[in-house]
Structure formats: C-alpha cells, structure tokens
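Q: Starting from these lines, generate the structure:
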Amino acid sequence: MAVTAKWSRTACAVAVGAALLSACGTRTGGNGTGTGDGGEAAGALSKPVTLHYYTNDNTKWLELEQQLIAKKYPNVTLKVTLEKDLKLDQLAAVGDIPDFISFSLGSFWDLKSYGLVSDMTPLMNKYRFDDKRFLPGVMESVRSYSDKGEVLLLPFELNSNVLFYNKAIFDKFGVSYPRDGMTWEQVYDLARKVSRSEGGTEYHGFLFQHQNLVWKNQLGLPFVDPKTNKAVIQTAEWKKWLDTMGGFYFIPNNEYKNLNFYKDQNVAMWTGANIVSSVVEAAKTTGLNWDVVSLPQFSDNPSGGTQMIAPFYTIPPGSKHKDEAFRLISYLLSEEVQVAKAKAGKVPIVVSQAANESFAADLPGVAGKNMGAFLKDKIGKPAPVTKYDGIAKDVFYKTALGKDFYTQTKDVNTILREVEEEINRKIKESQQ
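A: Predicted structure coming up:
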C-alpha cells in the first residue's frame, strides 16, 4: 500500500497501516510478548480515525515509526506535529490537543505543567496491557513520577551508556584494554597508565560528558527533597560521587579539557551520549581503532544501576481518541517494533531475546565490536523525583564539576555548599 505525506511547517499528515495487532497479554502475568487480543481491543481501531501525534523525535526515527505503523493500521491517519515547529507553550496556546505524545524524559514536567499527561492505568487494564514486558526497574521508575503511583508515561527505548575506548592508545603504551563489568576505581587505575605526554602529544586517560553522568546518577541520590523542595546536595554520598568522578581530573596529564573522542583521538576512554555513528564515520575516514565496554559502576552502588533515561509516550487528558491512541502505543511497545528499532541501533526497553539478538544488526561499521555492552546498563532503584530536578541537575553538572573543582581552587565541601545554595536560589526564582 502506498503511503502519502503532506508536510507543512507545523504538521504532516500520513496515511498509515494495517489491522490492529495487540502487544498485550494480561497485565498481571505472561512473558510480555503475547499478541492476543479481545473484542474491545479489536474494535478500538476498526473504523477510520485521525490521530494527532505531537513529538520532539528526530525525522529519522519518526519515519521508522511511520513505516512500521503503515504496515499495521490502514484505518488510521496520523497528523504529526513536530516540537521544533510548534513549541510546547505555543501548542498549549493554540489549543489543538494531541491524541498522544512522544517526548524526552527531561521535558516530562513541562508537559505535566501544560496539562498534557494523564494516568494510563485504566487503559492498561482495559486492554490487558502486560507491563511485565518491560525490563526490570522500568515500571518502578515510571511510577516514581507520580506521588499517587500513576502511570503518566510509558517509555519506549533506553538511552544506555557505554565506555568508548581508543585501542591504538592502549596498544601504544602496552596497557590492557578495558573490559565489561569494571568499577570506576578500576577505570581510574587504567586512566593513570595511559595519561601521558609523549612526542608532543598529550594523551588523556579518561574524560566524560558531565551532564550525561549527572543525569545517570548511578548512586541513586536525590537532588531535591520532595517534601521541602530544597536541595539535598551536602551529603557524604554526593561527596563520594564528586570525589570519584571529579577525581579523574587530578590524574597527572588528565586535567579537564574539552576534547572530542573521535576527532582529536588523544583520549583513551570516554563516556556520555551515544556517539556510535560519529565513531564509525571516524573509523572509516581516519582509521580510528575503537571499541566499547559496559558502563563502569561504583564499587558500592546502592541503586543497582543507573537512573532510567528514556523517551516516552503519554496521552493528554484532552485527547478525543484515548482508546485508539493507547492501542497505537501498545503496538509501538510490542516485540515486533522493538526488534525493528533494535536493528537500527535503539536499545530495547522490553524483555526480548529477539530484540537483544537483533541489536545494531543494521548498523554499518560495527561488525566485530562489543555492541552487547549497550544492553548491560541496568536500571537502578529510582531516586526521589521532583519537578525541580532539572534545575538541580543543570546547576550541579555546570558548577560542581566546573572550574572551581578541576582547577583545585575550592575544596569539595565548599563546592557542594555553594551548589546547594545556588540550586535553592534558582528554585525560589522559578516559584515566583
């Protein structure tokens, strides 16, 4: 069936796909991959309907979603509005309420403040949505975003971290490569061995993207007390985090510099956002010899992993087609779709051997690489969540790991105190 599209500045209309296929079993059991459907579910998309879809996803992944849906739902037309064309505040002002939304997790509180999220528990029950399809920790993290235990969002992929490393630097200095399952303390020892200045080149053992690891918050520490809405940064646990992660910059020849792992190629190890496509291109054009291992952990990690960072679907309370929107979301969270996205390099968020085995299968330039490392970044016990966490995280990564720390002009206790004061000041400003 041909798919046609009409794009305008704020929206595109796309005719999409075949009969409803449920990704549901029962909500309280099963393996999460069943496709059985009942009468109510079968009728939810049996008639022609136009669904308004609002998203901040990039065009590449949006097109993949549309292609997958087009094979399943001939009775559905998607009217897609992109956030880059119509901002959240503009959307609220226009009053054209979407039927469902996909957005990045960092924008959840903005969506909530505009009244664009609702509890999907009734729909999950009605259509026997099996939340056990999700990986361990997902639903606990989801419910942490509501003080009532509501399901205000359903995540659809994981932003998992790995440790990238430049094999040529380790070969040059005769040092063993990193391996899966390392602790930060072990990475510290490796970084010391490859942080050198030789032949006019400074080789840095390990650098990391500050914002990314602050959001990952591997120790599961709160930024803001949900009862008082005050920062809780001056703690022994946050001191441990800062001493460990900031401590890398005190290794001789590994002082902080804004270097690019795949361009400069004098950084032995790096972690942050997923840069696989850029690394692959560098390998092709400059011969970068790279690989990855799983994200290192703290030797004593009470959370058991990292905080869930995942884009999500939600349904606004003002949606005129809640049932149809939820059926579409159910399909997008099915094993079938998760496998298709995994092949393209999206980390599955469901328990699925097929999706795991398919991961990165269609990505060029990764043959022989340890891509399974992306699947080892476990979701930890969620930290207390507040609407002011974005403010706190922004101040923390810019200030706590800022120049006062890595130039050793202030001690850790002073920095944490000043960070806490700055967070509280910005929270108060946001309340006015």
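Q: Could you use CA atoms for every contact and neighbour count after this?
A: OK.
Q: Which stretches in the stretch 301-432 of the chain count as helices?
A: 322-332, 335-343, 353-358, 389-395, 403-406, 412-431 (DSSP state H, counting those that start in this stretch).
Q: would a markdown table of those helices with mean neighbour count and distance to Lys6 be doable?
A: Shown next, in a markdown table, are the helices of the stretch 301-432 of the chain (neighbours: other CA atoms under 10 Å; distance: least, CA to CA, whole Å):
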| stretch | mean neighbour count | distance to Lys6 |
| --- | --- | --- |
| helix 322-332 | 22 | 21 |
| helix 335-343 | 22 | 24 |
| helix 353-358 | 17 | 32 |
| helix 389-395 | 20 | 36 |
| helix 403-406 | 17 | 49 |
| helix 412-431 | 17 | 40 |
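Q: Would you mind giving those as JSON lines with distance to Tyr114 added?
A: Shown next, in JSON lines, are the helices of the stretch 301-432 of the chain (distance: least, CA to CA, whole Å):
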{"stretch": "helix 322-332", "distance to Tyr114": "18"}
{"stretch": "helix 335-343", "distance to Tyr114": "30"}
{"stretch": "helix 353-358", "distance to Tyr114": "35"}
{"stretch": "helix 389-395", "distance to Tyr114": "17"}
{"stretch": "helix 403-406", "distance to Tyr114": "36"}
{"stretch": "helix 412-431", "distance to Tyr114": "16"}
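Q: Nearest to Arg192 among those would be which one?
A: helix 403-406 (16.3 Å; CA to CA).
Q: how close does the spatially closest residue to Tyr127 that is not a sequence neighbour sit to Arg327?
A: Ranked by CA to CA, 6 or more residues apart in numbering and with sequence neighbours excluded, the top spatial neighbour of Tyr127 is Ala41, at 6.0 Å. Distance of Ala41 to Arg327, given as CA to CA, to the nearest Å: 7 Å.
Q: Please generate a structure for the following sequence too, so the two can be compared:
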Amino acid sequence: MGKYACKRILSYYRRLNALHCLWNRGSRAGIAGLAVLMLASCQQTKTADPQNSPSNRTEAPSKANAEPVDMVIYHPFAGNWSVEKLEQFFGESIHKKFPNIRPKFLVGGPPGTAIPELIMAKQAIDIVFVSIGATQTQFLDFNLGYDISPFIQKSRVDLGKFDENSIRQLKELGKGALYGLPLFDSIAATVYNKDLFDKFGVAYPRDGITWDELYELNKKLTVHNGNVQYYGFSAATRDTIGMNQRSAQLFRPGTDEVLVTTDVWKNLIHDLVRFYAVPGYDTSPAASNAANQQKRFFDERTTAMYIGSSGLPFQRLAGMNFDFATYPVYPETPKAGPAPYPTNIYVTSISKHKEQAFQVLDYLTSKEFQSFAVQDGTQVSVLDDADVKRAFGTKSQMLQGKNVSAFLALQHSPPLASNSYTTIATGAVQDAIVAVVAGEKDVNTALRQAEEAANKTIAERKGK
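A: So this is what the prediction gives:
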C-alpha cells in the first residue's frame, strides 16, 4: 500500500479518535478495525490472532536487571490526563520506587500521537492504561495484548484483592489471557448544585435515593425562570448503558450477536428517557451528547444534578456550592450501584522491558500506591481495603466537608459481558436513546433498528 494511502488512513483515524466522548461510537470501532488491517499492509507485516501470535506468548520471566530503563507509558485521551499531571501523579512515585526506571509519558491527541501513528513510527510503548470501554479500540485492535499470567504467578500477586468482576472483564477481553490489571475503579455518584435546590425550595437528594425519587426531583427543578431554562438532571448516558444496574446484556449469551430488543432493555430505556420528556428540556440530538450534558451542569450551571459514573471533572466544580449523594438505585436492590467500569493498565506486546513493566503494574496496584492515589479524591481504588477507602479525598481541599462516602457506599452490580464488538453495540444503543429522546422513534423501533444496525456492522467487520 502506498504512503499516501497510509496517510489518509491515519487522518481518518484521528477524526474517529476525536469522537470518543460523543454519542455515535459504534461505527468508529468498526472502521478502526479496517484501519488496523490496512496499517498492517503499510508495514508489510502479518496481523496474527492476539492470543496465538508469538509476540503475545509470555516467555518465562527472568530476574529484572537494575540497568537504567526508559519506561514509556501511554494514555490515548488528552482530555483525561496531561503529560505534566501524569509525571506528578505517577512518575515521581514510580522513579522513587524503582530508581533505575525513568518513566516517560505519552498522551494521545496531538498530531502523531494516535496508536497507529506511534506503531508506524516504531515508537516504544511499554505500558498502556485506558478504560475497560476503550481497551478494544485503543489496545487490542492493534495486537498489543500480552499475557502477564506467568509474571503474576512468579510474583504471587493476589488477584483476590481486586473486585472479582473487574478481573472477570479482563479475562473476557483476553479470551482467557490476562493482559493487565485494574488500576482505578469508576467514580459514581449524584453530584448536585445546592444553590439551585435552594433557589427553587427543593430538599437536597439523600444517600439511598432511588431513580423514581430522582425523577420527581427532576420535575420540580426543570423550570423556566428569569429568561433562563433550568434543568433538574443531566447524565453521561454512555455510562448508564455500560454500567447499568439491571445487568442488561448487549449480546446473546455466548455469542457475538447483539440482542437489545429484550424487556429488560426496553424498561431500562423507558426509565432513562422519561427524564428528558419533562416539559422544558432541549431534546435535540446535539443537546443529548455527553459534552453538552456536562456543560449544562459544570459550566453553565443551569442543571441541578449530574449523574456520572466513569469519571467526574472535579476541577470544574470550583466555585460551585455542591455536594454528593449516592448514585440512584432501584428499591428492590438498594445497595446495588453501577456495574464496574475500571481503568486498566496493560503491558504491551511490543515492550522490550516486559518484566520491569510488570513490576510497575504490580506497584501501581499495591496498597502503598493506591493509598496515595486516592487522597486527592479524583480516583477510587480498585482494592477492597478499608484503610485505602478511608484515605479517599483526605488531601483535597475542595472535598473537605463533602459527602465523599457517597462514592463508596454502594456495591457493584454484575458487569456486562465484553467482547471485541462491545463498542459497536453500545454505540447503537446510544443512537437509539438519542432518537427516542428527540421523538424520532419509539423505544421498540429504536432498539430493533439499533440491534439490526449493530449486527450488520459486526458482520461487515468479520468479513474484512
């Protein structure tokens, strides 16, 4: 394949990568698969099955030497972490623990920093950390998976210290192989603007609030006042799909066939879209995307409550009179919070320092580092450890006096089964929600068409 064709592929991939936080992500995953195959042609290398490729067979671990090592750690999304923040948050601790390891950080976003560009440039990448939802498109699709099971056995890492659902998700993605470890848990709570509750004389939400109670608050707080439209509720709807408490599965059990025309999905979508059916809501597709939902609450401050699950931009709360309540629950399962949506950390198949990279993974998931990492309140530990939990938010001035226990009060619901096509299925359901909110389709039609579209995309991807 010519170099100009390769450049066109990379340009197209960058445009897809920019859509990561928007609603329509299903097609992106499918096209990313095509980009992988074409890039392989550019490199004149043969793409092998991740589980059977020789580069992914873990050799017997040897004693890691103490020679100086440049350890390249990559995160694909600039909106989440900057290089400076990574150096401060991770780099100083890693170098202090391992003086011979010099952490170097790369963040996706600027030209030349997308995964296919880095691979073509033969850039060293030893470690990747990314959410469970983006693992396929930002890691596995590029044959970067490497089974760390022998390292785990040699180092006697106790996988029981992690949430069992998070480990199960990792093994499902690796089809039995374990390519990484959970790094951070998802942050899930109801964040609310106390000033708007006070303005309209409405009582604050409490821990243990149900979805029905939240809906009633939403109705009271969706008000047109002083030429300003106020809203009771905004949400990261992508999270409510992937972390749903009903454990509504995206696929027919044991297959890659999308199945979302079930009663549990219909009820779940009905429960969600009713919030946007309250008179006064802007139901246009543009207003429904995650960025605008956040903008209303964090920036414009015209929304009283925000439901987030995979991360909350606490820095955007500066100057707001805010507090937290638990994530809404169903009355029949009052302790069941969202399903886990962890950020995982992986050793790559192209690393020349795999054993040292695993040592870094082992350290970053240790009680020592996790106790430090949770102190600013921006991350939740993956460890089931009372001491670590008590450390959450203790060094954050912004969180002093706030109900931070809301983040830790609920248990995880069982996770959705994951496979290579999860992002396609999730994107199709997102499109269905947007169409129902906009009044373009009823729930049954939207889910049926979403199911058909997702299965068609998956069939096309399998045929390439």
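Q: distance of the residue nearest to Tyr127 of the first structure from Leu123 of the first structure?
A: Noted for Ala41 of the first structure: a distance of 10 Å to Leu123 of the first structure, by CA to CA.
Q: higher neighbour count, those two?
A: It is Ala41, of Ala41 of the first structure and Leu123, that has more neighbours when counted by other CA atoms under 10 Å, with 21 against 14.
Q: what about that one, which SS state?
A: helix (DSSP: H, G, I helix; E, B strand; the rest coil).
Q: measure it to Ala355 of the first structure for me?
A: In terms of CA to CA, Ala41 of the first structure sits 25 Å off from Ala355 of the first structure.
Q: just Glu63 of the first structure next, same as before
A: Glu63 of the first structure is 20 Å from Ala355 of the first structure, by CA to CA.
Q: got the contact list for the aligned partner of Pro316 of the first structure in the second structure?
A: Correspondence of Pro316 of the first structure to the second structure, assessed by TM-score structural alignment: Thr348. Shown in contact with Thr348 of the second structure (CA atoms under 8 Å, 6 or more residues apart in numbering): Ile125, Asp126, Ile127, Val128, Leu144, Gly145, Tyr146, Lys354.
Q: give me that answer again for 6 Å
A: Asp126, Ile127, Leu144, Gly145, Tyr146 (CA atoms under 6 Å, 6 or more residues apart in numbering).
Q: what about the aligned partner of Ala236 of the second structure in the first structure, neighbour count?
A: Here Ala236 of the second structure is matched to Gln209 in the first structure, going by TM-score structural alignment. Per other CA under 10 Å, the neighbour tally for Gln209 of the first structure reads 13.
Q: Apart from its neighbours in sequence, what residue is nearest Gln209 of the first structure?
A: Gly272 (4.8 Å).
Q: next one: Leu259 of the second structure
A: Phe251 (4.9 Å).
Q: What residue in the first structure is paired with the one you found?
A: By TM-score structural alignment, Phe251 of the second structure lines up with Val224.
Q: what separates its match from Gly390 of the first structure, distance-wise?
A: With CA to CA as the criterion, Val224 of the first structure and Gly390 of the first structure are 10 Å apart.
Q: At which residues are the strands of the stretch 1-150 of the first structure located?
A: For the stretch 1-150 of the first structure, the strands defined by DSSP state E, counting those that start in this stretch occupy 5-7, 12-16, 49-55, 76-82, 100-103.
Q: could those strands go into JSON lines alongside mean neighbour count?
A: What follows is these, written out as JSON lines (neighbours: other CA atoms under 10 Å):
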{"stretch": "strand 5-7", "mean neighbour count": "11"}
{"stretch": "strand 12-16", "mean neighbour count": "20"}
{"stretch": "strand 49-55", "mean neighbour count": "21"}
{"stretch": "strand 76-82", "mean neighbour count": "21"}
{"stretch": "strand 100-103", "mean neighbour count": "23"}
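Q: Which one, of those, ends up nearest to Val194 of the first structure?
A: The nearest among those, by CA to CA, is strand 100-103 at 39.8 Å.
Q: Give me the mean deviation of the closest one from the second structure.
A: Strand 100-103 of the first structure differs from its equivalent in the second structure by a mean of 2.5 Å after superposition (mean CA distance after the TM-score superposition for the first structure).
Q: What range does that strand cover in the second structure?
A: With TM-score structural alignment as the criterion, strand 100-103 of the first structure aligns to 127-130.
Q: coming back round to it: can you tell me which of the contacts of Thr348 of the second structure carry over to the first structure?
A: With both residues aligned by TM-score structural alignment, their matches' CA atoms under 6 Å, the contacts of the contacts of Thr348 of the second structure that the first structure also has are Leu144, Gly145, Tyr146.
Q: The last one pairs with which position in the first structure?
A: Under the alignment (TM-score structural alignment), Tyr146 of the second structure pairs with Ser118 of the first structure.
Q: Can you give me the neighbour number for that match?
A: 17.
Q: isn't it right next to Thr314, touching?
A: No - using CA atoms under 6 Å, Ser118 of the first structure makes no contact with Thr314, being 7.1 Å away.
Q: where along the stretch 1-150 of the first structure do the helices fall?
A: 39-43, 59-70, 88-94, 108-113, 121-126, 138-143.
Q: what range in the second structure does the last one sit on?
A: It stands for helix 138-143 of the first structure. Aligning helix 138-143 of the first structure against the second structure (TM-score structural alignment) gives residues 166-171.
Q: Report the central residue of the second structure.
A: Nearest to the mean C-alpha position of the second structure, by CA atoms, centre = their mean, lies Ser131 at 4.0 Å.
Q: residue contacts, that one?
A: Contacts of Ser131 of the second structure by CA under 6 Å, 6+ apart are Pro342, Thr343, Asn344.
Q: same check, this time on Tyr327 of the second structure
A: With CA under 6 Å, 6+ apart, Tyr327 of the second structure has these contacts: Ala189, Thr190.
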